[in-house]
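Engineer: here is the input, now give the coordinates:
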Amino acid sequence: MPPTPDATAPGAAVPDREVPDRGRGDACPGALRLHQADDGALARIRLPGGLLTDRQALALAEAAEALGDGELETTSRGNVQLRGLAPQCAADLAERLRAVGLLPSDTHERVRNIVASPLAGLDGTDSADVRAWVRELDARLCASDWAAGLSGKFLFALDDGRGDVAALDADVTLIAGSGAATADRDRPALLRLGRAGHGHPVEAGQEVTAVLDAARSFLDALRTSGRKAWHLREVPELLPAGSVPLPAFAGAAPAVGALPGGLSVGLRFGRASAAQWRALVAAATASAGELRLTPWRGAVVPGASADLLPALAGAGFRTEPGSPWERATACTGLPGCAKSLADVRSDAARALDTDPRSAAGDGGHDALPVHWSGCERRCGHPAGRWVDVLATGHGYRVTVNGPAAAPTAAEVTNEEMAEAVAEARRTTK
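Structural biologist: Modelled structure (predicted):
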């Protein structure tokens, strides 16, 4: 099974006594190491920065159809998962991925966990285009022998200055020095370690080197101390404190619809059939030939015209803002996961489609994120503050989770869930 997520609330420090047990090996799935789920084998293909060419995106759809259940699943790190794979298809899948440049390193493929601001260079704001950092970091990670020792869950974030992916509490975050979130245009980039409230200034031209040095220092500190950890936040005492106070990060996902530099669409629970995916690829081909998958399970099509929105909406993508489906996620649930106590995606879809906010026109973009979980592992839950909807076997428990969350919980039936979730999402952030 995939590794158990940390139980500590997002944004909180991790005291020594609460550090998860890392005595066992890191079982995080990859493109070569398949995970056997109840619905077949699962492959997770890392896409640094969520960047895909239209050719690469088409190859993923073809692999899903030929080898899996015909669907593609985006993750909270902008990666793609293929499910329902036959165990003996691993070699075929690897060959397909190598042919389009999606498997540059067999030894490092699981550590290529890089998220980046998806609107960087697109939306007319004074922000840095971090794609060059993404490509350099990916290449240097794959070329560094020591980097293979990182966990498959270790996350790098490259923020263009707007504070979107900086809010994801990655292990190492690089924040561009100029942009919408900074008042001083000459300020250097800042390096944030774990969930620290302070950052380290980084010399211009040394940004990616600083990111790699931080990751290597983490591994060196573990070897010296004898500690076992997957995340930098689990051992904050082993790493130097930053000197520059960091602001509160907005963490805003791109709104769906037309953007100054392209289009943004949402995927229900991050899933798309191969046919839907091909519609997305067609939009990319008609534009700049590029897709950017977001950590919020959406996709940005750079350079795409608003004229393409009706076709994408007809294919089943979310293209209109203000829906309860915005910032709504769910784990796999039944029947794909044997640990789940419910078919959470079906239950969540019914609740979202009958969300009482819809009739009132209460937009979803400013509401708290909500995540449905089939068990206590809460796989794929968002960072920050969120509404936790946990299956109990006889219904769901609805709680506002995360930093400064209220401790109250509501035990509800499936019929009561829509109202309870909508009320919790209206909680002041």
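
Engineer: contacts, neighbours, all on C-alpha from now
Structural biologist: Noted.

Engineer: and the helices in the stretch 151-300 of the chain?
Structural biologist: Along the stretch 151-300 of the chain, counting by DSSP state H, counting those that start in this stretch, helices occupy 207-225, 274-285.

Engineer: and those, which is most packed in?
Structural biologist: helix 274-285 (a mean of 21; mean count of other C-alpha atoms under 10 Å).

Engineer: so what's residue 241 closest to, chain neighbours aside?
Structural biologist: Sequence neighbours aside, residue 198 is the residue nearest to residue 241 in space, at 7.0 Å (criterion: C-alpha to C-alpha, 6 or more residues apart in numbering).

Engineer: of all the helices of the stretch 151-300 of the chain, which lies closest to residue 24?
Structural biologist: Relative to residue 24, the nearest member of the helices of the stretch 151-300 of the chain by C-alpha to C-alpha is helix 207-225, separated by 15.3 Å.

Engineer: need the three-state assignment for residue 28.
Structural biologist: coil (DSSP: H, G, I helix; E, B strand; the rest coil).

Engineer: tell me how far it lies from residue 111.
Structural biologist: 10 Å (C-alpha to C-alpha, to the nearest Å).

Engineer: ditto for residue 57
Structural biologist: 21 Å.

Engineer: kindly report the same for residue 330.
Structural biologist: Here residue 330 is placed at a distance of 24 Å from residue 111 (C-alpha to C-alpha).

Engineer: higher neighbour count, those two?
Structural biologist: residue 330 (27 against 24; other C-alpha atoms under 10 Å).

Engineer: what ranges do the strands span in the stretch 51-200 of the chain?
Structural biologist: 51-53, 71-74, 80-85, 114-116, 156-159, 172-175, 189-193, 198-202 (DSSP state E, counting those that start in this stretch).

Engineer: okay, now the spatially closest residue to residue 70 that is not a sequence neighbour: neighbour count?
Structural biologist: With sequence-adjacent residues excluded and distances taken as C-alpha to C-alpha, 6+ apart, residue 70 is closest to residue 64, at 4.6 Å. A count of nearby residues for residue 64, using other C-alpha under 10 Å, gives 23.

Engineer: compare with the first, here's sequence two:
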Amino acid sequence: MLAAMPPTPTTPPDRGEPRIRDRGDACPGALRLHPADDGRLARLRLPAGKLTGGQVKTLAVAAGRLGDGALSITSRGNAELRGLADGCGAELAELLRDAGLLPSETHERVRNIVASPLAGLDGLGRSDVQLWASELDALLCASGPAAGLSGRFLFALDDGRGDVAGLGADVTLLAESDGRAVLRIGRHTHRVRAADAARAALAAAEAFLTAAAEAGTGAWRVRELPDGQDVAVGARLERAGVVPVPPDPADGTEHSAPDARPGPPPDGPAGPGGGPLPGVVAGPDGWAVSVAAPLGRLTADQLRELLPAPADEVRLTPWRGVVLPGFADRGTAEARLRALGRAGLITRADSPWYGVGACTGRPGCAKSLADVRADAVPGRGGLPVYWSGCERRCGRPRGDYVDVVAVGDGAYRVTAHGVPVPVPSRAELADTIATARTRTTK
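Structural biologist: I've put the predicted structure just below:
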């Protein structure tokens, strides 16, 4: 599980040199299974990370019957099943279809939508962006052009607290007060009515597809477009019937200008940013429970421990955690939190495993140089730490973290704040990482 990272909503993704893609992306999905050393891998897109109780039960069954007995939470709040046997694709698809987890087989890999996990629960956000996520998902699945998006293209719907706005999405919606939202795609920003937010996000994605086709570089993501390639968002918004809201003169930002860099709402962020901390969450209409998955994995038994879900809703987070809404009082929420702790989930921010993450590593990944999950060590610290089996660093977090990368022969390279940290010996690796996690300056 990765600790909450400070958001960076004021900095859009850098483009740099355009990348030439001569093929479609090979991202796995629920129907397109990826071959790995530990079997087939399925990735399930879960808009806003939301599951019903019945869907959680289905995933527990799929993990136990068809996979390696566990479910991985991705850095986008999606779910992965690993260790799947050859030939199980049809059975898995039937399970997912019956549970409502495959609403569109043509669009199943493009439903990459992250949303503020505590939206509508703790009273801090400016809009319940979980509702935007449901609307955007339906619009995506109904859009013919949207089926052409890459499986890596990402939407982020931030309720104003500045959490998912920092995750480097291709299209970001940031809720403002007074029923408005800022739409961001690359260096383009527009203000729209909150009621039009989902339609605006789809229009921006379709504008990207047009720009990518015109560029001829096969771009999968907005930052891969060549410098100077126009993304005609304004025209697409007009075609979709979305009327941009004029910028507030007091803000002084031309939000329709191609090079405008979006800042936080003029009245400041609505919350502290970052992901939900483990514990109970108080709200105006009840209580929620927030827990973290050790190293981002939940066993089938741990999935079942999430049930019954009091609101028939479970939210997986991009910080590899789980939020359970709908508890009527603090006592009931705390009792469930204790039960989840007994089941092995992380329930406190001072847990030595909180903030420790790792890729799949050996033996599941052929590219990995180490069994990083076995090598990962607990330890308290301010910075998250992420263990990677190779230079690809699959699943690494956004923001600042201690980067631990296997380099072969049991050795690791450690970097903090972008600066290499000397590792005197393998025996001193744990102490080196612990010290790096407590560094506060570069």
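
Engineer: ok so, going back, so which of the strands of the stretch 51-200 of the first structure is nearest residue 104 of the first structure?
Structural biologist: Going by C-alpha to C-alpha, the one of the strands of the stretch 51-200 of the first structure nearest residue 104 of the first structure is strand 51-53, 13.8 Å.

Engineer: what packs against the closest one?
Structural biologist: On a contact count with 3 or more C-alpha pairs under 8 Å, 6 or more residues apart in numbering; DSSP states H and E, strand 51-53 of the first structure meets strand 290-293.

Engineer: cutoff 10 Å now
Structural biologist: helix 54-67, helix 131-143, helix 274-285, strand 290-293 (3 or more C-alpha pairs under 10 Å, 6 or more residues apart in numbering; DSSP states H and E).

Engineer: rebuild those as a markdown table, extending it with distance to residue 353 of the first structure.
Structural biologist: Output for these, formatted as a markdown table (distance: least, C-alpha to C-alpha, whole Å):
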| stretch | distance to residue 353 of the first structure |
| --- | --- |
| helix 54-67 | 27 |
| helix 131-143 | 36 |
| helix 274-285 | 20 |
| strand 290-293 | 24 |
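
Engineer: nearest to residue 159 of the first structure among those would be which one?
Structural biologist: Short answer: helix 131-143, nearest of these by C-alpha to C-alpha, at 10.0 Å.

Engineer: which stretch of the second structure lines up against that closest one?
Structural biologist: The counterpart of helix 131-143 of the first structure in the second structure, using TM-score structural alignment, spans residues 130-142.

Engineer: the counterpart of residue 297 of the first structure in the second structure: what's it in contact with?
Structural biologist: Aligned by TM-score structural alignment, residue 297 of the first structure pairs with residue 320 of the second structure. Residue 320 of the second structure is in contact with 1-4, 72-79, 275, 291-298, 355, 357, counting by C-alpha atoms under 10 Å, 6 or more residues apart in numbering.

Engineer: one more: residue 192 of the first structure?
Structural biologist: 157, 166, 169-175, 198-201, 211, 214, 241-242, 244, 246.

Engineer: which one in the second structure is aligned with it?
Structural biologist: Mapped onto the second structure by TM-score structural alignment, residue 192 of the first structure lines up with residue 184.

Engineer: residue 203 of the first structure now?
Structural biologist: Using TM-score structural alignment, residue 203 of the first structure sits opposite residue 193 in the second structure.

Engineer: nearest spatial neighbour of that match, skipping sequence neighbours?
Structural biologist: Computed as C-alpha to C-alpha, 6+ apart, the closest residue to residue 193 of the second structure that is not its neighbour in sequence is residue 180, at 4.5 Å.

Engineer: state the distance from that neighbour to residue 34 of the second structure.
Structural biologist: Going from residue 180 of the second structure to residue 34 of the second structure by C-alpha to C-alpha gives 41 Å.

Engineer: do residue 393 of the second structure as well
Structural biologist: 18 Å.

Engineer: when the two are compared, which one has more neighbours?
Structural biologist: Neighbours were counted for residue 393 of the second structure and for residue 34 using other C-alpha under 10 Å; residue 393 has more, 20 against 17.

Engineer: what residues are up against the equivalent of residue 346 of the second structure over in the first structure?
Structural biologist: Taking TM-score structural alignment for the superposition, residue 346 of the second structure sits opposite residue 318 in the first structure. Contact analysis of residue 318 of the first structure by C-alpha under 10 Å, 6+ apart lists 256, 257, 264, 265, 266, 267, 268, 298, 309, 312, 325, 326.
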